[in-house]
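Enquirer: fold the stuff below for me.
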Amino acid sequence: MSTPVVLIHGMWCTGGDWKRVRDLLEPRGYRCHAPTLPAHEPTADQPLRVGDRSLREYRDFLEQYIREQDFRTPPILVGHSMGALLAQQLAARIPVFAAVLLTPAAPWGINAAGLANLAPFARVLGRWGFWNRPYKFSREAAAAYVYNGLSPERQKACYERMVHESGRVAYEIGLWWADWGKTTSVDADAVRCPVYVVSCGADRLTPAFAVRRVAGLYPQATHRHYPDRGHWVIDDEETEEMIHGICGWLRPLEQRAARGQQAPR
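Expert: Sure, this is the predicted structure:
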């Protein structure tokens, strides 16, 4: 029986952005599910539908989606960027076999702000009412901050797939200290599953210093750092090696579970 994996995408993305990862995981026996978050389907009216969506809506959608699959065994959650923040929130709420956090956005209480990763948001955050408006990076900003490390051709192809994101979610994540509802908070003590965290030295959106603090929330976490990679780890030159390492980490956990033993915490 193949192990269920739920792939949770990040900002400006859809479930289709997981194609490379799916192509690497499925031959290894993992049954991948890559839902597209609410209002992220690439339709003509997508910007109009996404502007005021909340991270809480995304989390609730994913929780319902996972419950509706009625998996025979708890799934592995693999999240990228914002999706890795959602994976943390879900792992604190529902049974999860393991959580893989790829360049995760930081939960409430961790300051991830720096000049490098605030710069691309300046144009967005400077507009009145941005918290209810859709937004999307310019081609130049996306190349510099999201797809840095990819070839110009790959950057162009990725940008053509990029959808708009919710201004409200940008507020909830980027200005967490002003969000009295603590929408991005995670009950780290309730995350009891094994955790694998990936940080990257050239990541200009979720900088390595903040990702190290995310890993520090979980005493059971395994942390892998790539000094030269950027943010777009789900389809770059080292994606295959990364997935190989993740699978190597997962196999002993799965073997122990198959023998009826509890996965290590």
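Enquirer: rest of the way, CA atoms for contacts and neighbours
Expert: Will do.
Enquirer: wasn't Arg49 part of a strand?
Expert: No: the assignment for Arg49 is helix, going by DSSP: H, G, I helix; E, B strand; the rest coil, so no strand is present there.
Enquirer: for Gly10, what are its contacts?
Expert: Listed by C-alpha atoms under 8 Å, 6 or more residues apart in numbering, the contact partners of Gly10 are Gly79, His80, Ser81, Met82, Gly83, Ala84.
Enquirer: among these, which are in helices?
Expert: When helices are assigned by DSSP state H, the members of the contacts of Gly10 inside them are Met82, Gly83, Ala84.
Enquirer: reformat these into CSV and put neighbour count and distance to Ala257 next to each item.
Expert: Putting the ones in helices among the contacts of Gly10 into CSV (neighbours: other C-alpha atoms under 10 Å; distance: C-alpha to C-alpha, whole Å) gives the following:
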residue, neighbour count, distance to Ala257
Met82, 26, 29
Gly83, 27, 26
Ala84, 27, 24
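Enquirer: nearest to Arg59, of the residues you listed?
Expert: The shortest approach to Arg59 among the ones in helices among the contacts of Gly10 belongs to Gly83, at 9.3 Å (C-alpha to C-alpha).
Enquirer: ok, that closest one touching Trp12?
Expert: No: shown here, Gly83 and Trp12 do not form a contact pair, counting by C-alpha atoms under 8 Å, at 11.0 Å.
Enquirer: show me the two of the contacts of Gly10 that sit farthest apart.
Expert: The two members of those with the most space between them (C-alpha to C-alpha) are Gly79 and Met82, at 7.5 Å.
Enquirer: another one to check against the first:
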Amino acid sequence: MTHLTPHEQREFDRANASGLQPVVFVHGLYLLASSWDNWRTFFEERGYTTLAPGWPDDPKTVAEANENPDVFAHKRIKQVTDYYAQAPGQLKRKPVVIGHSFGGLIAQQLADEALSAVTVAIDPAGFRGVLPVPLSELKSGAPVLSNPLNYHRAVALTYEQFRYGFTNALSEEEARQLYDRYAVPGSGTPVFQAAAANLNPWTEDQVNTSNPERGPLLLVAGEQDHTVPLAVVKAAYKLQRHNSSLTTLREMPGRGHSLTIDHGWREVAEVAFAFIKEQLSIGQ
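Expert: From the prediction side, this is the model:
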């Protein structure tokens, strides 16, 4: 298992020293942990301590990532989930976990292992048992899935591909700004794992939705998301809602896959914050 970097270890030590409720953020493909910077400030201003570890071997900056894309290759779902599973063991208090896209899938897997106090999965990638595969999802995945060799590669999205998959609900100007500021290559492996999840009984892309230790879960869906369409999140909700813990679905009208980083990020953060605050107060 890849261990936390010295910087990440210092962040965990700082969180423990604060005595505050920790919130762990998990990013998805084509973004870095810095994509959560606004969210971290938002939650810290409201009395939480926050951590945003990257995926294993993630560079610190977008510039470094684009100069050395090969570091993203070969990252599997289980490898990344195991990496984030170190967080609860490093913390004195069980954390809240918030994830986006593949990070939303990983957040649900951590909850399945009873490692989070409250979980928020935003536009989460689907898991085994989630059956809808809308055309927009296929088109968004095509830059990876169109070439089997990409399974072992890091894949960078062109602006046009990022525009379709992430920023389709935004103006051209904002879409370009977000691409330049945030977009980095991503591992092709998880995309292939997700695409084959319903054909592979041993897939790493699965969640035990009946685990009674899962805890409260909020699923957030962007109505106009092309990468993880609303139908996919609704299908995940239908599986998760049978859990004995609370499961809630919140649709965000007019929002695409960029909803955590675009001009409307605060609205999504407020939805997540309200759910987390309520559930933590119930658990006290």
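Enquirer: how much space between Phe192 of the second structure and His100 of the second structure?
Expert: Taking C-alpha to C-alpha, to the nearest Å as the measure, Phe192 of the second structure falls 18 Å from His100 of the second structure.
Enquirer: which one's more surrounded, those two?
Expert: Neighbours were tallied for Phe192 of the second structure and for His100 using other C-alpha atoms under 10 Å; the higher tally belongs to His100 (27 against 18).
Enquirer: what does the more buried one correspond to in the first structure?
Expert: Here His100 of the second structure is matched to His80 in the first structure, going by TM-score structural alignment.
Enquirer: what segments of the second structure are strands?
Expert: Counting by DSSP state E, the second structure has these strands, from start to end: 22-26, 49-51, 96-100, 118-122, 154-155, 186-187, 217-222, 247-252.
Enquirer: helices of the first structure, residue ranges please.
Expert: With DSSP H as the criterion, the first structure has helices spanning 19-25, 46-50, 55-69, 82-91, 115-118, 122-125, 139-145, 152-161, 167-174, 208-216, 239-258.
Enquirer: which one in the second structure is aligned with Phe62 of the first structure?
Expert: Phe isn't right for residue 62 of the first structure; it's Leu. The pairwise alignment with the second structure assigns Leu62 of the first structure to Tyr84, based on TM-score structural alignment.
Enquirer: rewinding a little: dump the helices of the first structure to CSV, plus distance to Val5 of the first structure.
Expert: Rendered in CSV, the data for the helices of the first structure read as follows (distance: least, C-alpha to C-alpha, whole Å):
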stretch, distance to Val5 of the first structure
helix 19-25, 9
helix 46-50, 26
helix 55-69, 10
helix 82-91, 12
helix 115-118, 30
helix 122-125, 34
helix 139-145, 28
helix 152-161, 23
helix 167-174, 25
helix 208-216, 21
helix 239-258, 12
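Enquirer: ok, now which ones touch the counterpart of Thr103 of the first structure in the second structure?
Expert: Residue mapping for Thr103 of the first structure onto the second structure gives Asp123, with TM-score structural alignment as the criterion. Under the criterion of C-alpha under 8 Å, 6+ apart, the contact list for Asp123 of the second structure reads His100, Ser101, Gly104, Leu219, Val220, Ala221, Gly222, Asp225, Val228, Pro229, Val233, His257.
Enquirer: can you tell me how far Asp123 of the second structure is from Thr158 of the second structure?
Expert: When distance is defined by C-alpha to C-alpha, Asp123 of the second structure is 21 Å away from Thr158 of the second structure.
Enquirer: OK, contacts around the residue nearest the centre of the second structure?
Expert: With the centre of the second structure defined as its mean C-alpha position, the nearest residue by C-alpha atoms, centre = their mean is Gly103, 2.0 Å away. Contacts for Gly103 of the second structure (C-alpha under 8 Å, 6+ apart) come out as Val26, His27, Gly28, Leu29, Ala121, Pro124, Ala125.
Enquirer: what do we get in the first structure for the first one?
Expert: In the first structure, the residue matched to Val26 of the second structure (TM-score structural alignment) is Ile8.
Enquirer: ok, Glu41 of the first structure to Ala34 of the first structure distance?
Expert: Taken as C-alpha to C-alpha, the spacing of Glu41 of the first structure relative to Ala34 of the first structure amounts to 13 Å.
Enquirer: surely the match of His100 of the second structure is in contact with Gln88?
Expert: No: with contacts counted by C-alpha under 8 Å, His80 of the first structure stays clear of Gln88, the gap being 11.0 Å.
Enquirer: surely Leu110 of the second structure touches Lys78?
Expert: No: here Leu110 of the second structure lies out of contact with Lys78, judged by C-alpha under 8 Å, at a distance of 10.7 Å.
Enquirer: okay, the two: which has more neighbours?
Expert: Neighbours per residue (other C-alpha under 10 Å) separate Leu110 of the second structure from Lys78, with Leu110 holding more: 22 against 16.
Enquirer: hmm, back to that, where do the contact lists of Gly79 and Met82 of the first structure overlap?
Expert: His9, Gly10, Pro104.
Enquirer: quick one: end-to-end length of stretch 96-110 of the first structure, please.
Expert: Looking at stretch 96-110 of the first structure, the gap from its leading to its trailing residue is 24 Å under the measure C-alpha to C-alpha.
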